[in-house]
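Chemist: following is a predicted model, sequence given first.
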Amino acid sequence: MTGLIESRLAAIGINLPTPAAPAANYVPYVVSRGMLYISGQIPVGQQGLEFVGAVGDAFGIDDGRAAAKLCAINILAQARAALGDLDRVARVVKLVGFVQSAPGFTDQPKVVNGASDFFVEVFGDKGRHARSAVGVSGLPFGVAVEVEAIFEID
């Protein structure tokens, strides 16, 4: 039987991908004391790496939001791998979003809303979370956005 969260994802047309393997010396997630910590996820889609470049230069806010949403989809793929069932997520506790920003770009919160809005759409009120949105000069593989997450789990 498909769980509630998997059903919501299907209803909005989201099929979670196979989680990406780590690109360096770290693990993709850690479960500890009722919490699930997901390492930073980048915008890897069906065709591979997407959204390479800086927001405010190569991409506008809408593209940045799409990149952040893709990161959030990859976060859920890692969460499903860690938990087996996304219905075990009791709450999205915190997101940290990093936005590769062109000089003078200051709308990082609008970009990271792509991930935040997605989690609220999928989890409802349990998807509301604390958050940081940080502008940086570069990210791994040159991507526009990277997002990490912390979940409370049952």
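Modeler: Cool, the structure landed. Residues are numbered from 1 along each chain as shown.
Chemist: going forward, measure contacts between C-alpha atoms and count neighbours the same way
Modeler: Fine.
Chemist: helices or strands up against the biggest helix by length in the chain?
Modeler: Longest helix in the chain, counting residues (DSSP state H): helix 61-83. Judged by 3 or more C-alpha pairs under 8 Å, 6 or more residues apart in numbering; DSSP states H and E, the packing partners of helix 61-83 are strand 29-32, strand 35-41, strand 44-45, helix 108-123, strand 145-153.
Chemist: could you point out which element follows the longest one?
Modeler: Which is helix 108-123. With elements assigned by DSSP states H and E, the helix or strand that comes after helix 108-123 is strand 130-136.
Chemist: now the angle from that following strand to helix 108-123?
Modeler: 140 degrees (axes from the mean of the first three to the mean of the last three C-alpha atoms, to 10 degrees).
Chemist: strand 130-136: which residues count as buried?
Modeler: 131, 133-136 (16 or more other C-alpha atoms under 10 Å).
Chemist: tabulate the residues you listed (a markdown table), appending distance to residue 81.
Modeler: Below are the buried residues of strand 130-136 laid out as a markdown table (distance: C-alpha to C-alpha, whole Å):
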| residue | distance to residue 81 |
| --- | --- |
| 131 | 23 |
| 133 | 26 |
| 134 | 27 |
| 135 | 29 |
| 136 | 29 |
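Chemist: next up, the contacts around the residue nearest to residue 150 when sequence neighbours are not counted.
Modeler: Spatially, and ignoring its direct neighbours in sequence, residue 150 is nearest to residue 37 (4.6 Å; C-alpha to C-alpha, 6 or more residues apart in numbering). Contacts of residue 37 were listed using C-alpha atoms under 8 Å, 6 or more residues apart in numbering, and they are 29-31, 148-151.
Chemist: put this next to the previous one:
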Amino acid sequence: MELNINGSRHQVDVEPDTPLLWVLRDTLGMTGTKYGCGLAQCGACTVLVDGYATRTCVTPVESVAGSEITTIEAIEQDPIGRKVVDAWVENQVPQCGYCQSGQVMAATSLLKENASPSEDDIAAAMTNLCRCGTYNAISKAVRQAAEA
């Protein structure tokens, strides 16, 4: 199976129903995408598939063959992703950092769809869980990235 990840083509020999998360982490060594719950609830495994936030722990790899997949490893190559990362750093969003790659991907997806999100838009899109409770900093960073 061929996957387009971060602008490069990758041939992978995996079962079609293998979750994309395990292909990224175990087969390709892209460990920036994290395993959290395995149930698509926490969002630690979020990447962009054709620009949209996708929870990879429940996404069969066969369903994304032919799609453009972007992981945290390449998010700064995207102009919006770069703004999000800059806002994250400036606002010192991460504490433990475990969920942050998924948070950055979700924020980038939101801003790709809606360049000027309202507070309600941000709350609706940023559903990833953060055990450290950095939600206020996350919201502030999303607003800052939108204004940049």
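Modeler: Sure, I can see it. Bear in mind the structure is a predicted one, so any value in this text is a computation, not a measurement.
Chemist: quick TM-score on the pair, please.
Modeler: After superposition, the two chains reach a TM-score (TM-score structural alignment, normalised by the length of the second structure) of 0.29; 63 aligned residues with a C-alpha RMSD of 4.1 Å.
Chemist: now, of the contacts of residue 37 of the first structure, which are buried?
Modeler: If we count by 16+ other C-alpha under 10 Å, the contacts of residue 37 of the first structure have these buried: 29, 31, 148-151.
Chemist: return the member of those nearest to residue 110 of the first structure.
Modeler: residue 148 (16.5 Å; C-alpha to C-alpha).
Chemist: so what's the closest one up against?
Modeler: Taking C-alpha under 8 Å, 6+ apart as the criterion, residue 148 of the first structure is in contact with 37-41, 75, 95-97.
Chemist: do that again at 10 Å, thanks
Modeler: 29, 37-42, 71-72, 74-75, 94-98 (C-alpha atoms under 10 Å, 6 or more residues apart in numbering).
Chemist: list just the nearest of the buried ones among the contacts of residue 37 of the first structure to residue 123 of the first structure.
Modeler: Closest to residue 123 of the first structure, out of all of those and judged by C-alpha to C-alpha, is residue 151, at 11.5 Å.
Chemist: tell me if I'm right that the closest one and residue 82 touch.
Modeler: No - taking contacts as C-alpha atoms under 10 Å, residue 151 of the first structure lies outside contact range of residue 82: 11.3 Å.
Chemist: where do the contact lists of these two overlap?
Modeler: 31, 36-38.
Chemist: part of a strand, is residue 100 of the first structure?
Modeler: Yes - counting by DSSP: H, G, I helix; E, B strand; the rest coil, residue 100 of the first structure is located in a strand.
Chemist: count the neighbours of it for me.
Modeler: 27 (other C-alpha atoms under 10 Å).
Chemist: how much space between the residue nearest to residue 150 of the first structure and residue 92 of the first structure?
Modeler: 10 Å (C-alpha to C-alpha, to the nearest Å).
Chemist: again with residue 108 of the first structure
Modeler: To residue 92 of the first structure, residue 108 of the first structure is 20 Å away according to C-alpha to C-alpha.
Chemist: for residue 117 of the first structure, same thing?
Modeler: Residue 117 of the first structure sits 12 Å away from residue 92 of the first structure, going by C-alpha to C-alpha.
Chemist: which one's more surrounded, the two?
Modeler: Counted by other C-alpha under 10 Å, residue 117 of the first structure and residue 92 do not tie: residue 92 has more neighbours, with 23 against 17.
Chemist: that one touches residue 121, doesn't it?
Modeler: No - under the criterion of C-alpha under 10 Å, residue 92 of the first structure makes no contact with residue 121, lying 11.9 Å away.
Chemist: what count of nearby residues applies to residue 123 of the second structure?
Modeler: By the measure other C-alpha under 10 Å, the count of residues near residue 123 of the second structure is 12.
Chemist: what's the closest non-adjacent residue to it?
Modeler: residue 139 (7.8 Å).
Chemist: that neighbour: which element?
Modeler: Using DSSP H and E, residue 139 of the second structure falls in helix 135-147.
Chemist: buried residues, that helix. List them.
Modeler: Buried-residue list, helix 135-147 of the second structure, by 16+ other C-alpha under 10 Å: 135, 137-146.
Chemist: just send these back as TSV, with distance to residue 112 of the second structure too.
Modeler: Formatted as TSV, the buried residues of helix 135-147 of the second structure follow (distance: C-alpha to C-alpha, whole Å):
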residue	distance to residue 112 of the second structure
135	20
137	20
138	17
139	16
140	17
141	15
142	12
143	13
144	14
145	11
146	10
